[in-house]
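1. Here you go, sequence then predicted model.
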Amino acid sequence: MMKLKFKLKLEHSPIFRSFLISYVLVLFIPMLTGFISYYVSSDIIKSSSLEASAMMLNQSRDILDRRMEEVENITRQLSLDQELNYVLNEQVDAEHYDVYAIWKSWRNTTAYSLTNTFLEDFYIYLNNYHAIFTPSGVFVRPDDYFDLYHYQNVDPVQWKQEILGKIHRRETLPSQPFINNGKKTNVITYLQSIPFDSFQHSLGTAVILIDENEIAKMLERIPKQYGGWAYISDKDGHPIARIGIEDAQIKDLNIQELINSKPGNTFVKDKTLLISSKSAYNGWVYVVGLPKSVVMEKSVFIAKVTWTITVSTLLLGIVAALLFAYRNSAPINRIVTVFREQTGQVGYKGKNAFDFLQGNISHLLASQRTLEEELRRQLPLLEDAFVKRLLKGEFDSLQEMRTLMHSLPNLNLKRETGYVAMIRINGYSGLVSKEIIHELNAARLLIKKCLNDLSGVFQLNVTDIDSDKIAILMTLTETANYSEADEMTAGLTELFEQLREYVKEEYRIQMTVAIGGSFQALSDSSRSFEEARGALDYSVLREEAETIWYRDVIKESTTYYYPIDMELRMMNAVKIGELQEVHRIFEQLLEHNFSERQLSAEMVQQLFGELKGTFFKLLQHSPFTDQAVSEGLKPRVEQLQLSTSLDRFRNEVLVLLEAFCSRVLKKKEDSTGEMINKIVSFLDSRYADADLNLYKISTAVELPEKYISQLFKDHTGENLSDYLEKIRIKKATDLLFNSDHTIDEISQYVGYNSAHAFRRAFKRVSGVSPSIYRKTVN
């Protein structure tokens, strides 16, 4: 439910909207390009279709012009035929015909019918004989010919007057119904008087009857291709031939407009594309009508495909834009939310979220630089505070001390063995004034500078203890070659003697130096510091300024040595299970009391009682407070007895200390095991989350991210990310073996953002790709 609310909130966020609008705008750019391409291709298809139809129309026009020109040439040849001219010019006696001349002339004219399909039906009228030649025979009486071949709407008288009686020069009559030996058809009539150049009087007339279907055949390619019609008219608009169109439709056409238009013009009338062409030979107008829907069929198909792809692409693009906008805006929203929660800002400081982030990040970087500068400025103070805590034994554990020491790189602590010395500036005891304080400050600074100049093979860390006292933590440099303690003692004595003499001569400063015993670990430097303090206090009894060693002034003591800081250090080491440190402190305690001192029996008993009290104090602290542990350790503490032998006493105490440390380590290991189990359980339940990261794991188990990563690595021997990858790949192998899901689906099921990342991880862990693994197991 929370996730759903977050998504709804995200979808209404300005960042989400900005990403979504950007992606949608980018999506519309190729779509706009697609629309332009569609309209351009549609125009190309339309123009190419019209150009192809116009080209075929022009081809048909040119062919028909050539055929008509052939007809004209044939009529010209007829007028030049000698036999025919002889008959035409012969003086005819009404009672005596030259039958042989007529037959011979007819035989010559019939051969012309084979040269052109248009001449299949033609006749020649001879004025002098009143006879008609046809390819099939000779009609001596014209009325006999008219009975078989005549125009449906023309009577014999009109036929003789208009066709046979007039002079014709390359005259073409429009299409009209014709009875051809009882069969009805439509013909176009071509008329030419003979001789060819007759103007006042003709000897005969050549009449060529052209079947309209013969002309229509030349145009049928265009209507057949697109399902339209074709039409030819003469220059006056009278029909010559038609195909696929009726007379009523022709009347609706504005033929005169087409006749007067430029060749190749295209008109649209009643969803029909009209293409016209005009013959330069005889002025005929050729008109083709094409259904616009058929011509644009390919364009319509492209439109359907384009719109289908466009709508699908738009829907998929919007879905992708939503996903990308969510994926890219979610991290920015989370960052903005974190900034708002941390800074307490409600709105944006700036125009948008990016300005808001830029401002806050710039502020963070500036703050970081300021902090770094402040840290560099405070670094000497931190180093001084570290040295003070180290000398006073205020660290609870070695881990704390070493962690803090590594964060201070300028500390001169390359080795862990050395001495602690204290310097007192003499002559100022009991004097307190502003001038004295300034004078002591200057003296301390001069002494520190001289120490740095004379340090040589020693690494010195100097800190102020009082206005007239300085403590120096001294260790050897990495290149120092002192192999014996006596050599190091002599070197330190020489160093401080030079220092005392120098400040005395140059600055008239009198000082006393006290040096404690050597330490073998930095955690033991507090003991050397206390020894140096004690030696410095002892030097008050001496009048002269000198260098005093703790071992020279503390010869014997009637009291035992068990300071409170040593007890605290040992208790802290036990509580964190540092057995080696516990051994070292205890051995140091024995050395101080039984090697450097001669204790009486009563003092030994008191020391033993103090140690036993330390154990009882430990029982009051975790992890020794639970009943089961108390019942096991408390009786052992109560039964601890002072042995007569020092070795036996040492062994009994060490065994008990080991028992305490073992309990700490066991509880720490149990706690670690529980934490590891908790982490593993969380990974097993959330491995499918593609956004699973160290932050979510740390939130679930309530531990810091860095600690979780190191803890898991120390306990299991492998990185947390590698373990999560193995879980995912194991789940993936189960799905590959036991399901039919695709590899892309499986990659999402097991928590990968992409199939490519899943394939790489699978091959890295299993040694083969997912597809090969599936084929192998199947």
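-> Received, thanks. Residues are numbered from 1 along each chain as shown.
2. contacts, neighbours, all on C-alpha from now
-> Will do.
3. pretty sure residue 479 belongs to a strand, no?
-> No: assignment of residue 479 by DSSP: H, G, I helix; E, B strand; the rest coil gives coil, placing it outside any strand.
4. Distance check, it against residue 414.
-> Between residue 479 and residue 414 the computed distance is 10 Å (CA to CA, to the nearest Å).
5. quick one: secondary structure of residue 606?
-> helix.
6. I'd like the distance between it and residue 618.
-> Residue 606 is 19 Å from residue 618, by CA to CA.
7. Which one's more surrounded, the two?
-> Higher neighbour count among residue 606 and residue 618: residue 618, with 18 against 14, using other CA atoms under 10 Å.
8. where do the helices sit along the stretch 451-600 of the chain?
-> 485-507, 525-538, 550-553, 564-575, 579-590 (DSSP state H, counting those that start in this stretch).
9. helices or strands up against the second one?
-> Meaning helix 525-538. Of the remaining helices and strands, those touching helix 525-538 by 3 or more CA pairs under 8 Å, 6 or more residues apart in numbering; DSSP states H and E are helix 353-392, strand 418-425, strand 511-515, strand 547-549, helix 550-553.
10. Check it against this one:
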Amino acid sequence: MTSKWVPKISGRRRNSRFDKSVFVLFLISYIAVLVLAMMSNILYHKTVEKKMLENAKRSNLAMLDQLKIDIDNKIRQINELSNNIVFNTKVNMLLKGNDVLYSYYDLKQEFMAFPKSKIIYDYYVYFANTDEILTATLKSKSKDFYQAMYNYESMSFSEWHQMILNQYHFNTYLPVQQLNAYNSQQYRVLTFIQSIPVNINEDLLGQAIILIDESKIRGIIDKMRWGTHAHIYVLDKQGNVVLSSEEAIALPQGIREQIGNSGNVFHYNEGKDKATVLYQISKDTHWKYIMIMPDKEFLADIRQTKIFVFLLLLCFGLLGSILAYIFSYRNYRPIKEIKEMFNKKEHHVDFQYRNEFEYIKCSIMESFKKQSDFDNMMAIQLPVMRSDYLTKLLKGYLGEIDIDKDTLNFMKIHLLSDDFIVIIAYIHSQSCFLEDFSEKEWALARFVLANVGSELIEKKYEKYFIELERNQVAFILNIPDHALVKKSQKQIKSLVQAFYDLLKHQCKLQVTFGISNIYTGLVQLRQCYDEASKALEHGILGDQRIVFFEEMDTPEQYYYYPIDIEVQLANMIRTGNYEDAVKTVDMLFQVNFETKQMAAETGRYFIMDLMSTLIKILNMTLAKRQKPLVAMDDFLNRIFIYDGIDRIQAEIKTIIKEICEQIQEYHSTPHDRLITNIKVYITENYGSHSLSLTSIAEEFNRTPQYISTLFKTYTGQNIKDFISKIRIEKAKELLRDDQLTLTDIAKQLGYANDMGVIRLFKKYEGVTPGVYRKQIEEEKNII
């Protein structure tokens, strides 16, 4: 599987650095969340601030409305008193100069009977016709009254007389002024003036003047001032400022112009000064109640709250930033460890990545790709590994400890039961299917064998095919049910016969099958393989095509190839005596394979032993001629490619003929002929008492030194040893005759007595002649 990330990263270099670390992303994320939280808090604070402003405005409007109600109630009391005075019959009669019916005393008594009010400091009536002032307690001239009773700090008598007493007033309220009362007392009063009569078209008869105690009204205003820090103004219906709070500035004209006919709120800006203006208008008196709240005062608490919130946000922002860093690092640390883990394990070319996530993602994708490649490789190699595993089981290289469920699952070996049988098929080289014996043809032959077997063997068997050698294939069959073992054996016999017929007639393949018995347990596959191999070799050597191990006769476990026969055969071949050598080989094959039933493995050992004799002779000849030696495996491969004992025997004869031809060619030189003649002379005269190096030299007209050196050079041994070996071989033949005594044998060998024969046997055979004769008798009994 090709990773889609590989093309992306292939063009960017990395030196353990990243465009943007995940730590930075985490930190930015936490900071972003923190900023969002702070922004939400700011927005919430803004909303709360707006609500607070609205609530403050509503609260202030409510207080202003309450002030309006309180003052309206007080004005109503003043109006009631004014009406009682203005519309009083006695007052009007006295003002018109009619003092017959009513006297001033009566009027004073009536004044004293009027309802009292806390806000009214005092009141009096001015009589224009007499220029007199009448109160509830006294009557005097206006000038005396002004000078003795009440006078305004900021107003002279003439101004007072002109502005208040001699002008028409209708429900007129003068601004608060300092009033100097009798007994040197001072009061701040609000002056109410109502002309009598009320009708402006009539002549002015007098004035009803009520002095209102400002302190009774200012208490309410001061409370509002203390609670709101606002400037409060009370305007009469003409727009004159009647009352104002302490330290109140002059009411700006701009504010007057923006006041409408009903209560409202508006913002007023004059230069740098900003204020919120609230006002209410009385429907009864048409008085205006104005509250001016400078922003620096009105918003002072809000500003303090803002500063507090800002400092709080700053502190929490700093704390949040520290926590964001800590949390980012804590969350980044596992990613960093994973990245470092990949760095330790990955050895690919470095690249530049956006961040650790991309690096880890790419590393994981590469790991997935490697795992996928590994899985694909394992899928490709699985048949080979399974074949190797089963081969080791067959050959006994694995034990119980190596057989477990996980291993079988990994190898995809599914078992139906614990019962197994092994069939080994051997492809003969004489098959018409094989033309040039190329490896391709052998592979194709094995492929045909495996596929035909897969199709032919019933699906109820779990089957596995193993290529053992170029010309051998093993079939492992798993029997589905232990109770059906006997039935399965019969079915397998018929199945193998059908398998053989199909391969022979349809595929042109000559195949020999060796079939084992059924065994329980995977570890017993070694026994199955051993039996199938023995059955196969028995079939190959016995020229049989289907061999069941259970049907084989009990074979012999040894072969006949005594040392003396080996020496004779070697001497025959060394002298180029092909005819006698072939007769000896035929005798050996007849004894081992015709007169008795030999085990296939034992037969192989016999053939290998015989071939070792031939290769020794051949390599000795090649060494003398300084030519490359022949390996044992080359000879064995040459022999065992043939099927059947007859073919193997014929090939061995061919090899002997080739060796004899090599020897005869080697001995064709004068020196070779001389050596051959010397050997023949020794062989013919070994029984002469005078046989020695000197007699041989005299026979061939050579000096003893020449004969000794030449013989040693060409044969690798001296003449004395060669004479001794000829005599001992002849002695072995004579010892087979029970009628001959040891003395008789010594005389025939050229010795004076039997001690010469005994010394000869002990030197070359390691035993005495008597012991050797007993060994020969034991071999005869065995045969």
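-> Looks like it arrived, so ask away. As the structure is a computational prediction, the values presented were derived from the model and not from experiment.
11. returning to that earlier point: okay if I get the helices of the stretch 451-600 of the first structure as a markdown table plus distance to residue 634 of the first structure?
-> Shown next, in a markdown table, are these (distance: least, CA to CA, whole Å):
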| stretch | distance to residue 634 of the first structure |
| --- | --- |
| helix 485-507 | 42 |
| helix 525-538 | 30 |
| helix 550-553 | 39 |
| helix 564-575 | 15 |
| helix 579-590 | 19 |
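12. For those, state which one has the densest average packing.
-> Among those, helix 525-538 has the highest mean neighbour count (mean count of other CA atoms under 10 Å), at a mean of 22.
13. Relative to the second structure, what is the average displacement of that one?
-> Once the two models are superposed, helix 525-538 of the first structure sits on average 3.5 Å from its counterpart in the second structure (mean CA distance after the TM-score superposition for the first structure).
14. Tell me which of the helices and strands packed on helix 525-538 of the first structure sits nearest to residue 463 of the first structure.
-> helix 353-392 (5.9 Å; CA to CA).
15. The next helix or strand after that closest one packs against which elements?
-> Counting by DSSP states H and E, the element after helix 353-392 of the first structure in chain order, helix or strand, is helix 398-406. Contacting helix 398-406 of the first structure under the criterion 3+ CA pairs under 8 Å, 6+ apart are the following elements: helix 353-392.
16. quick one, strands of the stretch 601-750 of the first structure?
-> Taking DSSP state E, counting those that start in this stretch, the stretch 601-750 of the first structure contains no strands at all.
17. Just give me the residue right at the centre of the second structure.
-> residue 364 (6.2 Å; CA atoms, centre = their mean).
18. returning to that earlier point: need the helices and strands packed on helix 525-538 of the first structure in CSV (columns: distance to residue 17 of the first structure).
-> Converted to CSV, these look like this (distance: least, CA to CA, whole Å):
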stretch, distance to residue 17 of the first structure
helix 353-392, 11
strand 418-425, 67
strand 511-515, 73
strand 547-549, 78
helix 550-553, 77
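19. Mind reading off the mean deviation between stretch 63-83 of the second structure and the first structure?
-> Mean for stretch 63-83 of the second structure is 3.8 Å (mean CA distance after the TM-score superposition for the first structure).
20. now the residue nearest to residue 556 of the second structure when sequence neighbours are not counted: how far from residue 584 of the second structure?
-> Counting by CA to CA, 6 or more residues apart in numbering, residue 556 of the second structure lies nearest to residue 598, which is 4.5 Å off, once chain neighbours are set aside. As judged by CA to CA, residue 598 of the second structure and residue 584 of the second structure stand 19 Å apart.
21. How about residue 512 of the second structure?
-> For residue 512 of the second structure, the distance to residue 584 of the second structure - CA to CA - is 30 Å.
22. now the strands: where do they sit in the stretch 51-200 of the first structure?
-> So, for the stretch 51-200 of the first structure - with DSSP E, counting those that start in this stretch - the strands run 121-126, 131-134, 137-139, 149-151, 171-180, 183-194.
23. number of nearby residues for the residue mapped onto residue 471 of the first structure from the second structure?
-> Residue 471 of the first structure maps onto residue 474 of the second structure when the alignment is built from TM-score structural alignment. Residue 474 of the second structure has 26 neighbours, counted by other CA under 10 Å.
24. what's the neighbour count on the residue lying closest to residue 474 of the second structure once chain neighbours are set aside?
-> Leaving aside its sequence neighbours, residue 474 of the second structure sits nearest to residue 424 (CA to CA, 6+ apart; 4.3 Å). For residue 424 of the second structure, the count of nearby residues is 27 (other CA under 10 Å).
25. Touching, residue 424 of the second structure and residue 532? I think so.
-> Yes: shown here, residue 424 of the second structure and residue 532 form a contact pair, counting by CA atoms under 8 Å, at 6.1 Å.
26. Name the residues contacting each of the two.
-> Listed as contacting both residue 424 of the second structure and residue 532 by CA atoms under 8 Å, 6 or more residues apart in numbering are 514, 515.
27. Next, count neighbours for residue 451 of the first structure.
-> 20.
28. Aligned against the second structure, show me the partner of it.
-> Under TM-score structural alignment, residue 451 of the first structure pairs with residue 453 in the second structure.
29. can you tell me how far the closest residue to that match other than its chain neighbours sits from residue 525 of the second structure?
-> Closest residue to residue 453 of the second structure apart from its sequence neighbours, by CA to CA, 6+ apart: residue 499 at 7.0 Å. Here the criterion is CA to CA. By it, residue 499 of the second structure lies 22 Å from residue 525 of the second structure.
30. picking up where we left off before, who has more neighbours, residue 598 and residue 584 of the second structure?
-> The neighbour comparison of residue 598 of the second structure against residue 584 (other CA under 10 Å) goes to residue 598, with 22 against 17.
31. and that one, what is it in contact with?
-> 555, 556, 557, 558, 559, 592 are the contacts of residue 598 of the second structure under CA under 8 Å, 6+ apart.
32. Show me the helices in the stretch 51-200 of the second structure, by range?
-> Secondary structure of the stretch 51-200 of the second structure (DSSP H, counting those that start in this stretch): helices located at 89-95, 104-113, 142-148, 157-160.
33. would JSON lines of the ones you listed with mean neighbour count and distance to residue 681 of the second structure be doable?
-> As requested, the helices of the stretch 51-200 of the second structure are exported to JSON lines (neighbours: other CA atoms under 10 Å; distance: least, CA to CA, whole Å):
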{"stretch": "helix 89-95", "mean neighbour count": "19", "distance to residue 681 of the second structure": "200"}
{"stretch": "helix 104-113", "mean neighbour count": "15", "distance to residue 681 of the second structure": "195"}
{"stretch": "helix 142-148", "mean neighbour count": "18", "distance to residue 681 of the second structure": "195"}
{"stretch": "helix 157-160", "mean neighbour count": "14", "distance to residue 681 of the second structure": "191"}
